[in-house]
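Enquirer: please work out how this folds:
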Amino acid sequence: MIGFGLRLTLRGGREGVVRLALTAAAVAIGVALLLVTVAGINGVQEQNARFAWLNSGIAEVTSPHAEPSPHPLLGRVATDHYKDERIIRVDVAATGPRSPVPPGIPRVPGPGQYYASPALQKMLRSEPAAEFGDRYPGSLAGTIGKEALPSPDSLIVVVGHAPRDLTGAHGAGPITSIATLSPGTCWQCRYGMEEDVVALVLAVTSGALLVPVLIFIGTATRLSAARRERRFAAMRLVGATPRQISVIAAVESAVAAAAGTAVGFGLFLFLRVPLAAVPFTGESFYPGDLSLSPAQIALAGLGVPVASAIAAWWALRRVRISPLGVARRVTPSAPRAYRLIPLIAGIAELTYFLGRRPDTTNGQIAAYMSGVLLMMAGLVVTGPWLTMTGARIMARRARRPAALIAGRRLSDDPKAGFRAISGLVLALFVTTTAIGVMTTFVAERGTQRGDRTAASTLVADLEHRTVRGAGGPRSGSASVPFRTLDEVRAVPGVHGAMVLHPDPSGPRDPGDPSSRDMLISCADLAGATGFGRCAPGATTAAVPSHFAWILLDEEHDRRGTVWPASPVAPERLRALPVQAVMVRTDGSPRAIERARTALTRAFPLMTEPATVAESGADTDTARMLTGYQRLVNVVIIVSLCIAGCGLAVGVVGSLNDRKRPFSLLRLTGVPIGVMRRVVLLESAVPLLVTAMAATGAGFLAAELFLRSQLDYTLVAPGLGYYLTVLGGLAGSLAVIGLTLPLMERITGPETARAE
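Expert: Sure thing, here's the model as predicted:
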């Protein structure tokens, strides 16, 4: 029977070939999306693993089997900025011939040498030296290899020093072995995604994308299901056994699915390179990172055809019971209200965890993702009941033939009417939930970036700059040389520089040295806007330790603040150590970068200068928000694409299955325009009814998750969300409209005769 099934599939005439090609094409799209999703998850893990060496010196990411070196490597990792780019600077010094060597380079660079990533070398060649290149004096020793770069666009430089330069430097410490474990398991790691973030990314991505993809593949394998039922019923009437019919159907579906799976793998390989350039996590991927494990390849390559064969076997259950049942086309029983149970159960599960949030990340994933997936399954199960309810209302209120016919047909078989738009319903649910969570999270924890003054004011923190003297290295800063200040003030676009000194009277709170006031010259403060002013007649003002960051406080206007006078005379003020230098610019990138480069060249081991806006944005919260935003965008775009493909396949399959009824209606005199409106209403009514339910369920899921996980109340999304939903619905109706021209071609008199 397998050979007979192959002959029927491959030599079934033009109609069989078209059906095989359409099913294979739809499966190919679904498989390609499935593989891209899984490969993206693998890519995030690979990218996170290559962040490990940047956290060397932290026990949580150091392999317990690593042998410590007798000659530690002195290392320090800092973050620099250039325009809108973040640069990772690694300062290293070898203390002996056996000092650990960072990955990607053959040896530890010596003083006056540095290794740079390919992307950074490109910037060094293309950008003016006075704005960027002069920050790394010396010679380029080589290129950092791929094994040390999370992304081909990573901007990383490894700068060599003498051991005495890094001894006692802020942030520097001994490294006896290079970290190799993923930073996802480390709470102290500065670089890489934290464990809970990675876990949530993987869970949300897989849960939100894999389910619609699998539904789409299932829809594709049901193309021409009704016509296949009639053909197999005829075989039963001439003596075929149920088992033989099942084998033939399984072979036909498996062949189409196998062909589609093979093409899907080809599409994945074709799309892998362009998709690798998309910075889903903030940085692009190496194409090799978007790869699949042997187990994943086997699961997709074998699982899709097997699942298609099982789906075909299940779809023909009526034929196996009675072939005459297909011919009679008995109206299936109407859906009952008990279909609401899974949806209610998902809501109840999320409600249960209000005030009972699990303590572990895995527990939270199990709790919240299972609830969300249960709600998604509930929407699919409840969809036919909602479709039937909407169809009956439309039929009762119908004033035109098209509405009456569509209402009656939907009432008779609401499962078939909902099946075509089930993918879009899930896409709306996922989109609503994701945007609701993201909007609230940004509203509650969004980082303030300040105004134009914050974006144009550069801050160089010299508090931890290493100073050498007779007593050895110590933390602090001597006065900034006049030559450096003159060089900075001479940069075109720089309006002035404010020098901040620690108050010699000491901290206000002995237990909190960071609360110490700082002193500033009233002459410097007079030319600054947005920072307040001195008291009348004062020459020196006392300002708080967070003076530079008041520009980020949008709730209080500091422009009218009068800072208290300090008894420290200007002559004594200039002799005090310098804690920070604030450079006021016109906001142009050229002025900011030239001033930043001048300060970095003068103090290479200080905390890298950054504008107030950059410092406010370069936080863990801001990076997490950026990652969540990209994740939301990915989920929305891919979900809508999957839904659109599934809708097109479902409508085309529905039209193909109903060629004979439509052709008979046309022979009885029904205008083609009326039949097109029937098809449009049969898709639009369940779409609009279930869309409202999916949107409401999405907001409810977001509210329950936010209250349980973060104790936040849902913040309504902006206009963009509603435009996205309306655009998605309009696009779906457009997809349905594009299939209507097929009506005239498939409902001719020859179709009725052939049947």
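Enquirer: please count neighbours and contacts with C-alpha atoms only from this point.
Expert: Will do.
Enquirer: the helix or strand encompassing residue 299 packs against which elements?
Expert: Per DSSP states H and E, residue 299 falls inside helix 294-315. Counting contacts by 3 or more C-alpha pairs under 8 Å, 6 or more residues apart in numbering; DSSP states H and E, helix 294-315 is packed against helix 242-276.
Enquirer: re earlier: which residues does the helix holding residue 299 contact?
Expert: Helix 294-315 is contacted by residues 31, 35, 218, 221-222, 225, 246, 249-251, 253-255, 257-258, 261-262 when judged by C-alpha atoms under 8 Å, 6 or more residues apart in numbering.
Enquirer: make it 6 Å
Expert: Outside of helix 294-315, the residues within contact range by C-alpha atoms under 6 Å, 6 or more residues apart in numbering are 246, 250, 253, 254, 257, 258.
Enquirer: taking helix 242-276 as reference, get the angle to that helix.
Expert: If you take axes from the mean of the first three to the mean of the last three C-alpha atoms, to 10 degrees, helix 294-315 sits at 140 degrees to helix 242-276.
Enquirer: quick one on the thing from earlier: return the member of the contacts of helix 294-315 nearest to residue 209.
Expert: Residue 209 has its nearest neighbour among these in residue 257, at 20.0 Å by C-alpha to C-alpha.
Enquirer: how many neighbours does the closest one have?
Expert: Residues lying near residue 257 (other C-alpha atoms under 10 Å) number 33.
Enquirer: which ones are touching it?
Expert: Contacts of residue 257 by C-alpha under 6 Å, 6+ apart are 24, 305.
Enquirer: and this one, please, so the two structures can be compared:
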Amino acid sequence: MWARDLFLGARFAVGGGRQGWTRTLLTAVGVGLGVALLLLATSVPEIIDNRSAREEARSAGTQYTETEPPRTERTMLTSDANTRFHGEQLYGRQLRAEGSDPILPPGVEKLPGPGEMIVSPALKEYLATDEGKVLAGRLDARVVGGIGDEGLLGPGELAFYKGSSDISLKSGAHRVEGFAQTEQQGEQPMDPTILLLVVVACAVLVMPIAAFVATAVRFGGERRDARLAALRLVGTDARMTRRIAAGESLVGALLGLVAGAWFFLLGRTSIAAMEISGISVFPSDVLPAPALVALIVLAVPVAAVLVTLFAMRGIAVEPLGVVRQSARRSRRLWWRLLPTAAGVLLLVPLAGSLTGDEADVDTKKIVAAVVLLLSGAVLLLPWAVERVVRKLSGGPLSWQLATRRLQLSSGVATRAVSGITIAVAGAIALQMVFTAVEAKATQDTGQDPALAQAQIYGQYTTVEQAAKLNKALKGTDGVKEAQGSLQAYVGLTGTTADGVSVTVGDCATLRELARIGDCREGQTFLARSSESDEPDEPQPERGDRLALDEIEGGGSKAAKDPRDRWTVPGSAKEVTSRKTADGQYTSGVMVTPSAMPVERLKEASYRAAVRTDLSDPEAMENVRTTVFQADPAYNIFEMKTRTTSGEFLGIQRGLTAASAAVLLLIGFSMIITTLEQLRERKRQLSVLVAFGTRRSTLGASVLWQTAVPVVLGLALATVFGLGLGWGLLRTMGQAKVDWLAFLPAVGVGFGVIAMVTLVSLPPLWRMMRPDGLRTE
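Expert: Predicted coordinates:
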């Protein structure tokens, strides 16, 4: 019986004339978009896994050990060459073959020689632009090839491999034998609060999609119900009629699955050209999990049937028409409160469970609580709209037309805003959690950007290299001041203590690091940190002997060269160190270049502070170019008062991309639903115009009819969103709550409504024409 009635409904959906096909097409498109986004959501784990696998494959060769492997025909030397240009991060490495058959990084067919580089397709395209020509001058190499997909994180990544004859083990390069992971690296567990943010975000972003699919299967429901009245004339009973209606919806859902697969494949082929928040994805990475695909294929048709049967409970399809406007029993409240109560019962016991760094996140309970509470908001919306519009009366004619329509049938208008209600409620809760997690993931650096805008750090630097880079920085356009020094750790003879810090610089540089007063070349200073009374490293005294060829305490063995032993002169002046732009204090021995045989220092590093002209937008790029051309392995850090963890920033970029997709879906859903309402009322609108009702009055009535459920929906979303956010913050042990977090989400909600209203106005004017009086 069920199969027969469902099949009959399917035949009506396919052969029901233009109106039947229109409804089926609307349902298929709506369900298809929802299914496409669900398929994309199920592909996210595969996207992440594939990106991580490629990242490990190309960086595995840099998993260095304390002992360098022996040189062979297959080994190569490599060092970092990462850089930034106008906010874009470039992945780069310098390569130098040590034999005739060197190993190759993933995606590279031939190793570049000195003065050559192999680039990603995106970087090659960028270098051809006017802006990219400046970057080409920084990289200063001829493009001889491209990097394949297996060597890139995404199609939009800017990456390059540059050949070099200058890098060596002494300059800080490392010898590698391959780019395949040989040791299993232990993964650091994700911070529980960040994991909570991810779990909540997944639930919040998927819920509106599910609501949209449920709404899509009801597209064109009023006209379909009217057509079903004709079946009662030929002897069908009420149950059979409902099953036939479910069969019609089932066809739309099945076609929606096909359309969703097509939308998904279409988007998959064009996803390589998209980049949101710096994230780009290869089409081959977008592979939904088979188990989740099977779940979607089963759940969507079943949901279509159940939603249709549930929606028709309050409709009496009689032989002479559909009875939905007569007085009926008010919507019950008690069962609509059950999901909210269940969500609260799940969330309350979790209070304080995520206060530790190693706390376990009960993802199942949190997801269930989020889903139940967001569902509670949607279930309460029809009841709230019914209760409010029942008491509305009087006012302008447009207001009366809108309120009367809502009093007679508010179901379609309520369904139209269910998605935005879920989205706004979830966004408010997510924003509250996001703010709390961001506060935890963000730390004060102690840096002072007013003293310097950038710090440069490089390892394995010689005196000549440091002097050359100092001169180049001071001559760089946009640089007001640059102070660079050499730093190294040396052994303190006769002790087993850690190494003593030695800083080498001219008087101007040392004056920035400590209060040295008068200074002349050849002078030595003993810097004492004013930050703590108990310094972490040993403090040398006058007469102490330092082992320049060692980086830790000891010096017990005899020196191979007498120049490797140096005595702190008795004339050394004790000074107090200053807090530098990076928030650190420099202690230990400070010398001018001629006071010590600095060429004997082992593993000396270069550190410089650069102050730029803030009115020159290219000053920082000029600094990066100067440093890169001196040594691409040197690091440049922009001074910031606060810093945020990279893990959190990655999640933030992912949330931005997902939120944009969900908002587009919600906007499309509301546009289709609004157009459906207008199409259902086309004849009524034309009759009112024929009787002399002004078009502006009818337009205002449509606006009011949309505005009332929207305002009530956003009000419910605010209450539920703040409540859910407060409950989630309690799991983190957060006492401080931002109760104004709802403002941005509600503002976006109103913005979506305004967009939908503007889009629906042109069809509204067309539907008021006299030809709307014609009937078939």
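Enquirer: still on that earlier bit, now distance to residue 426 of structure 1 too, for the contacts of helix 294-315 of structure 1, in CSV please.
Expert: Shown next, in CSV, are those (distance: C-alpha to C-alpha, whole Å):
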residue, distance to residue 426 of structure 1
246, 31
250, 28
253, 25
254, 26
257, 23
258, 26
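Enquirer: how big's the offset between the helix holding residue 299 of structure 1 and structure 2?
Expert: Here helix 294-315 of structure 1, set against structure 2 after superposition, deviates by a mean of 4.9 Å using mean C-alpha distance after the TM-score superposition for structure 1.
Enquirer: centre of the chain to whatever helix or strand comes next after that helix, how far?
Expert: Next along the chain after helix 294-315 of structure 1, taking DSSP H and E as the criterion, comes helix 317-321. Centroid displacement of helix 317-321 of structure 1 relative to its chain, using C-alpha atoms, centre = their mean, to the nearest Å, is 45 Å.
Enquirer: what are the boundaries of the strands in the stretch 151-300 of structure 1?
Expert: 156-160, 173-175 (DSSP state E, counting those that start in this stretch).
Enquirer: what's the closest of those strands to residue 703 of structure 1?
Expert: Between the strands of the stretch 151-300 of structure 1, strand 156-160 lies closest to residue 703 of structure 1; by C-alpha to C-alpha that is 40.7 Å.
Enquirer: quick check: the counterpart of residue 384 of structure 1 in structure 2 vs residue 95 of structure 2, distance?
Expert: Using TM-score structural alignment, the partner of residue 384 of structure 1 in structure 2 is residue 382. Distance, residue 382 of structure 2 to residue 95 of structure 2, by C-alpha to C-alpha, to the nearest Å: 65 Å.
Enquirer: okay, the two: which has more neighbours?
Expert: residue 95 (29 against 22).
Enquirer: residues contacting the more buried one?
Expert: Residue 95 of structure 2 neighbours (C-alpha under 6 Å, 6+ apart): 77, 78, 163, 164.
Enquirer: in PyMOL, how would I select the buried members of those?
Expert: In PyMOL, selecting the buried portion of those, with burial taken from 16 or more other C-alpha atoms under 10 Å, looks like this:
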select buried, resi 77+78+163+164
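Enquirer: can you redo the contacts of residue 95 of structure 2 as JSON lines with distance to residue 309 of structure 2?
Expert: JSON lines is the format used below for the contacts of residue 95 of structure 2 (distance: C-alpha to C-alpha, whole Å):
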{"residue": "77", "distance to residue 309 of structure 2": "69"}
{"residue": "78", "distance to residue 309 of structure 2": "66"}
{"residue": "163", "distance to residue 309 of structure 2": "68"}
{"residue": "164", "distance to residue 309 of structure 2": "71"}
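Enquirer: pretty sure residue 90 of structure 2 sits against residue 80.
Expert: No: assessed by C-alpha atoms under 6 Å, residue 90 of structure 2 is found out of contact with residue 80, at 11.1 Å.
Enquirer: those two: who's more crowded?
Expert: Ranked by neighbour count (other C-alpha under 10 Å), residue 90 of structure 2 and residue 80 place residue 80 first, with 20 against 16.
Enquirer: what's the distance between the more buried one and residue 484 of structure 2?
Expert: Shown here: residue 80 of structure 2 relative to residue 484 of structure 2, a distance of 21 Å by C-alpha to C-alpha.
Enquirer: show me where the stretch 551-700 of structure 1 has helices.
Expert: 570-575, 589-602, 612-617, 620-657, 659-667, 672-709 (DSSP state H, counting those that start in this stretch).
Enquirer: what does the second one contact?
Expert: The set of residues that contact helix 589-602 of structure 1 without belonging to it, under C-alpha under 6 Å, 6+ apart, is 130, 131, 135, 488, 493, 609.
Enquirer: if I look at the fifth one, how far off is residue 399 of structure 1?
Expert: Read that as residue 493 of structure 1. With C-alpha to C-alpha as the criterion, residue 493 of structure 1 and residue 399 of structure 1 are 72 Å apart.
Enquirer: repeat for the last one
Expert: Residue 609 of structure 1 is 72 Å from residue 399 of structure 1, where distance means C-alpha to C-alpha.
Enquirer: who's more crowded, these two?
Expert: Neighbours per residue (other C-alpha under 10 Å) separate residue 609 of structure 1 from residue 399, with residue 609 holding more: 28 against 10.
Enquirer: these two touch, right, the more buried one and residue 462?
Expert: No: taking contacts as C-alpha under 6 Å, residue 609 of structure 1 lies outside contact range of residue 462: 9.3 Å.
Enquirer: spit out the residues that contact these two alike.
Expert: By C-alpha under 6 Å, 6+ apart, no residue touches both residue 609 of structure 1 and residue 462.
Enquirer: map residue 16 of structure 2 across to structure 1 for me.
Expert: That one, residue 16 of structure 2, aligns with residue 12 by TM-score structural alignment.
Enquirer: what is the burial count for that match?
Expert: 15.
Enquirer: same question, residue 5 of structure 1
Expert: Count around residue 5 of structure 1 with other C-alpha under 10 Å applied: 22.
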